[in-house]
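Engineer: All I have is the shape, not the residue letters:
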């Protein structure tokens, strides 16, 4: 989308910066992208665009921070430095790392949302570049909510990459969701006793028919035959062979 400024067409659009509701670091990145997209290199023009994209509170703030010099007489690099220093968080590195390591995946949070959240938390932890990938991967697995997905991740070797862990977790979560849907829709088998059975005293009644059905050798349940089992084409995560799940592995 192109916008016009003084008769000149510019690519993209910048919303006003509101210091009460916006993140300066994010706004500055958008501003830099705007300059790149429009091939703007002149420092004075950059400063003008910055100042015109501040709302009233934002302009008052930069005006007060610049005193006794007015903002219009400062370079773009100086204006951004003033804002950066003003909005710099006061969190210590260990406070940030405490919040990082204490974080846990929420039950309603998807695999990719969890991965994005720990990356965001790590941004203020000042981990070394060489250790960041390992730290993110370890916390992604350890902080995952307890269940079959985390169990699957814990089976991996220490050489696994974060990207591979995310892919495995996402695939396992999708399979888990499919399995739960199938179990809910699985029809119940009804067994009717004959008149003779109903006349028998309770002490003489045999085991209910539903319990007399042999276990399915594929999934281990008792309410269907192996030939009708939904999992008959699934692979066992123990022996990796198709045709049964872990409960049916021998």
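Structural biologist: Alright, I've got the coordinates. Keep in mind the model is a prediction, meaning the values are calculated, not measured.

Engineer: CA atoms for contacts and neighbours, from now on please.
Structural biologist: Will do.

Engineer: Would you state the helices of the chain in chain order?
Structural biologist: Taking DSSP state H to define them, one finds helices in the chain at 24-37, 43-52, 56-66, 76-87, 93-102, 111-122, 129-142, 148-154, 162-185, 195-199, 209-212.

Engineer: alright, now check it against this:
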């Protein structure tokens, strides 16, 4: 509802419509579930389609040193998403396999640098799996990988795929000693350099007095990853954000329950 431009982020200004706007939309949602959570096989599928008969888009001006965006009201926008999750328990390996599939498509229009309204189409795909054990012994694991593909189509097309993988290990040596290891790998297909990151954490617990006094040893960022950088793509540009991380460290803790 801003009637003039206000600073919204670094060198970016935004302007509203100067008033309250009621927008019309129609939506349909379908959810189908096969089986129960306790069954050997379970599946859940979710579908949503939304049609915005009118919506608030943007009229942007992008310069070298700044950008400004003004809200405008135009017609017709559609949004579609579908996701499925499937779980199956393998008795032979005492493990549960989970598949995760999803697709989202969004279509809208906007204006950049005083151009006519242009069509923008966004596609997002995600697919991955997880495998979690249910052993009765002292060892269990949980591992998985997820791929995320994004594509934005305007006058040009930007596309990239990111991958996130993890392995978690649990060791229950006895009722008083347990060890947990967590590892992660990030791969950003949109980055041309420094596009892989590895993380490893661990935690070891020793029950000095059962349910009363616990000794804990914790290690974080054992791979000593010094920074983490991610990448985003929109219909008007790309941006990269880098975070400095705490270096590798190990902590010794004592927990006492009253």
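Structural biologist: Received it, and whenever you're ready, just let me know what you need. Everything numeric in this text was worked out from a predicted model, so none of it was measured.

Engineer: Any idea what the TM-score comes out to?
Structural biologist: Superposed pair, TM-score by TM-score structural alignment, normalised by the length of structure 1: 0.23. Supporting alignment: 102 aligned residues with a C-alpha RMSD of 6.3 Å.

Engineer: Out of the helices of structure 1, which gets nearest to residue 8 of structure 1?
Structural biologist: helix 43-52 (12.8 Å; C-alpha to C-alpha).

Engineer: What residues sit buried inside that closest one?
Structural biologist: By 16 or more other C-alpha atoms under 10 Å, the buried positions in helix 43-52 of structure 1 come out as 46, 47, 50, 51.

Engineer: Now that the first one has come up, it's in contact with residue 76, right?
Structural biologist: Meaning residue 46 of structure 1. Yes. Counting by C-alpha atoms under 8 Å, residue 76 is a contact partner of residue 46 of structure 1 at 6.0 Å.

Engineer: Would you point out which residue is most central in structure 2?
Structural biologist: The C-alpha lying nearest the average C-alpha coordinate of structure 2 belongs to residue 148 (C-alpha atoms, centre = their mean; 8.7 Å).

Engineer: and the gap between the residue nearest to that one when sequence neighbours are not counted and residue 110 of structure 2?
Structural biologist: With C-alpha to C-alpha, 6 or more residues apart in numbering as the criterion, residue 148 of structure 2 has its nearest non-adjacent residue at 4.5 Å, and that residue is residue 126. Separation of residue 126 of structure 2 from residue 110 of structure 2 (C-alpha to C-alpha, to the nearest Å) stands at 26 Å.

Engineer: do the same with residue 9 of structure 2
Structural biologist: In terms of C-alpha to C-alpha, residue 9 of structure 2 sits 20 Å off from residue 110 of structure 2.

Engineer: And these two? Which one has more around it.
Structural biologist: It is residue 110, of residue 9 of structure 2 and residue 110, that has more neighbours when counted by other C-alpha atoms under 10 Å, with 20 against 9.

Engineer: Just the element for that one, please.
Structural biologist: Assigned by DSSP states H and E, residue 110 of structure 2 belongs to strand 95-112.

Engineer: show me the residues around residue 165 of structure 2 that make contact.
Structural biologist: Counting by C-alpha atoms under 8 Å, 6 or more residues apart in numbering, residue 165 of structure 2 touches 143, 144, 145, 146, 184, 185, 186.

Engineer: burial measure for the last one, as a count.
Structural biologist: One way to gauge burial is a neighbour count; for residue 186 of structure 2, by other C-alpha under 10 Å, it gives 19.

Engineer: wait, isn't it in contact with residue 147?
Structural biologist: No. Using C-alpha under 8 Å, residue 186 of structure 2 and residue 147 do not qualify as a contacting pair, with a distance of 10.3 Å.

Engineer: got any residues that touch both of the two?
Structural biologist: 162, 163, 164.

Engineer: For those residues, give me JSON lines that also has secondary structure and neighbour count.
Structural biologist: Listed next are those as JSON lines, based on DSSP: H, G, I helix; E, B strand; the rest coil; neighbours: other C-alpha atoms under 10 Å:
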{"residue": "162", "secondary structure": "strand", "neighbour count": "19"}
{"residue": "163", "secondary structure": "strand", "neighbour count": "18"}
{"residue": "164", "secondary structure": "strand", "neighbour count": "17"}
